[in-house]
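Student: okay, predicted coordinates and the sequence, questions at the end:
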Amino acid sequence: MFDSRYIKTFHEVVRTGSYTAAARSLGYTQPAVSQQMKALERDVGTALFTRVGRGLRLTEAGQALTRHTGAILDSLAAAQQQIDAIARLRSGRVRVCAFPSAGATILPDAMARMAAEHPGIRVELVESEPPDSLRMVARGECDVTLAFSYPGLRVDVPDELEEFKLLEDPLTVLLPTGHPLARRKAVHLADLAHERWIAGCGRCRANFLHACAEEGFTPDVACTTDDNLVMQSLVAAGVGIAMVPSLVLSFLCHAKVTGRIVEPHTRRQVYAYVLRDHLRIPATSLALDAIVAAAEAKVGC
């Protein structure tokens, strides 16, 4: 493996024709240039120059190396420019994984902040629910992941991940606007014991069933879906009602559906996770800061 410093000095010796001229051009001493050329010859395993009178002549190996030094130095310069751009957040890529309601609410604001301050950063979005999303970030398949947990239903977090609490997300019930309880500001879960229900994703469904059991009833689940838009349509059509996190209310698409806080109050916890070592990567740290700021703004709304 060649030392890039030696390649640069070799290139200058060839260009100027002598160690003395190369030293003057590079700001080195002549002995320093001579030592570097001896070290480079040791690395390549053969002589690169021969003395001809008071001048230098390239050996066959030196001529071969000369044909490549320009390309080597150009590649190193291009690599350094790219690294500088990444380090200074002029370019780069970050992969963010989120569950659907976070992807529709927290991430747009976070990405807008990033685009305004660092337009060269590109973001790749992936959708996944915990615990799969936690395994993805632990395996390095994404850089930041947003995940949630419910009281008593915590997910196992791999030891190598750093956890950042984003917000608490109160649970609400989706009701048709004509429902008798839709006139209330909050609805007690026990008052909905005889309703037909639409259940959501696996972890949300487990929390829902647990909450109903705490209130002394087993819900009549008419159907299940992981799709929030489908769930809203089913509620609007009168198929059933649904318990969803409040983040979902920010993208209610049906005028015939309304959301009401559920009592007793239950809140899911929303977190961001990142590999500790990845916190040193500028684009990852930037994305995390933007996500935290966007979540804080949601709490303040």
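Tutor: Done, it's in. Numbers count the residues shown, from 1 in each chain.

Student: going forward, measure contacts between C-alpha atoms and count neighbours the same way
Tutor: Will do.

Student: what's the longest strand anywhere in the chain in contact with?
Tutor: The longest strand of the chain (DSSP state E) is strand 161-176. Strand 161-176 is contacted by residues 138, 182, 187, 232, 235-236, 238, 241-247, 256-262, 265-276, 292, 295-296, 299 when judged by Cα atoms under 8 Å, 6 or more residues apart in numbering.

Student: what segments of the chain are helices?
Tutor: Applying DSSP state H to the chain gives helices spanning 4-16, 19-26, 30-44, 60-87, 100-117, 132-138, 202-214, 228-236, 282-300.

Student: emit the ChimeraX select command for whichever of the contacts of strand 161-176 are buried.
Tutor: A single ChimeraX command selects the buried members of these (16 or more other Cα atoms under 10 Å):
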select :138,182,187,232,235,236,238,241,242,243,244,245,246,247,256,257,258,259,260,261,262,266,267,268,269,270,271,272,273,274,275,292,295
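
Student: the contacts of strand 161-176 in strands, which ones?
Tutor: Checking the contacts of strand 161-176 against DSSP E, those in strands are 187, 242-245, 257-262, 267-275.

Student: below is structure B, check it against A:
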Amino acid sequence: MVPTESFRDLEIFQSAVREGSFSGAARSLGMTQPAVSLAIARLERQLGTTLFDRQSSGKRQGFVTRTGEVLAAHTSRAIAEMDEATDAITAMEGRRPVRIGLPPIITHHYFPGGLDSLANACGTHPVEILSYGSERMHTELERHGIDVGMIASVEVSLGLPRVRGWKVGSFPFLVALPKASRLADRGSVGIDELEALGLPILSFTGDFVQREALALLLGHDGHELGVAAETDQPEMMRRLVVAGMGVGVATSIAFEKTQKDLCLLPLVGKRPLSFNVFVFDDVARSVRPEAELVCAIKRVLFQAARARREV
């Protein structure tokens, strides 16, 4: 039996599995990489096995050992059970917050003036805003850890059991280049051209749907992508591109405030992809907030989407 004090180590382990590296887990959790390594080492000593192949870090395929895969399956269920128990207890005591998922890029696009409208809709009810990237948000929704919110996907529907989704926007993927780039006068650029020219690719981290799109466009199904650098901040992406560190690949709304500094070209490939935005609510949560509250929050989200379409 895993002691209670080791539960945080399991959460760190799960993040390392999801991110494909200890450094990715550290970024996702706001920790240092040595702290992540120590947590994994504690679990390995306790279980008497090796959970990760350190030589495969960052490659995803082969990074998690066979025993690590077994633990990962059980860890996901354990964390979901703990979340449900916590929700049930806080609901019994009248302090269970509504969990609203809003990825940062989507928030900046649809709520440029702040979240006052959401705060007004929630009134005095406790609120927890989860600003995960859409890929991590998808993982949370798979275990029914979020009540309502917005999420992006490259698919035409969310495809999650008992999670309702309404598509409210669709945006292209772009390549961001320095103004002086030799490709700047092109009408578009293909992913095969980027590979042929050997241009370093800058990407968002694995928490974001942009990384999934890049993997699909490159045709590597999430394995090694040849990414020179990754970030979770659009402003950092802009700085790296302007400094000539590589070309950025992201949805058009990630570059809304940086167009004057960059050359932005549509990214084309064998599989056309779009950054599709959905409003969602989860009808499978074990302890759900009041239906009227969820409806009020969804009205604000739909109004924000409609307002942006009318701009």
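Tutor: Received, thanks. In this text the structure is predicted, and so the values were computed from the model without any measurement.

Student: circling back: what range in structure 2 does the longest strand of structure 1 sit on?
Tutor: Per TM-score structural alignment, the counterpart of strand 161-176 of structure 1 in structure 2 is residues 163-178.

Student: how close does the matching stretch sit to structure 1?
Tutor: Using mean Cα distance after the TM-score superposition for structure 1, stretch 163-178 of structure 2 ends up 1.2 Å from its aligned counterpart in structure 1, as a mean over the superposed pairs.

Student: residue 212 of structure 2 maps to what in structure 1?
Tutor: If you follow residue 212 of structure 2 across to structure 1 using TM-score structural alignment, you land on residue 206.

Student: for its match, which residues are in contact?
Tutor: Taking Cα under 8 Å, 6+ apart, one finds nothing in contact with residue 206 of structure 1.

Student: just give me the longest helix of structure 2.
Tutor: Structure 2, longest helix under DSSP H: helix 66-92.

Student: tell me, it lands on which residues of structure 1?
Tutor: The aligned range for helix 66-92 of structure 2 in structure 1 is empty, by TM-score structural alignment.

Student: for that helix, packing partners?
Tutor: helix 7-19 (3 or more Cα pairs under 8 Å, 6 or more residues apart in numbering; DSSP states H and E).

Student: where does the helix it packs on end up in structure 1?
Tutor: Against structure 1, helix 7-19 of structure 2 falls on no residues (TM-score structural alignment).

Student: list the buried residues for that helix?
Tutor: Within helix 7-19 of structure 2, the residues that count as buried by 16+ other Cα under 10 Å are 7, 9-19.

Student: residue 298 of structure 2 maps to what in structure 1?
Tutor: Using TM-score structural alignment, the partner of residue 298 of structure 2 in structure 1 is residue 288.

Student: with adjacent residues omitted, what lies nearest to the equivalent of residue 105 of structure 1 over in structure 2?
Tutor: With TM-score structural alignment as the criterion, residue 105 of structure 1 lines up with residue 109 in structure 2. Nearest non-adjacent residue to residue 109 of structure 2, counting by Cα to Cα, 6 or more residues apart in numbering: residue 253, 6.6 Å away.

Student: with residue 34 of structure 1 instead?
Tutor: Spatial nearest neighbour of residue 34 of structure 1, chain neighbours left out: residue 19 (6.6 Å); criterion: Cα to Cα, 6+ apart.

Student: distance of that neighbour from residue 154 of structure 1?
Tutor: Separation of residue 19 of structure 1 from residue 154 of structure 1 (Cα to Cα, to the nearest Å): 68 Å.
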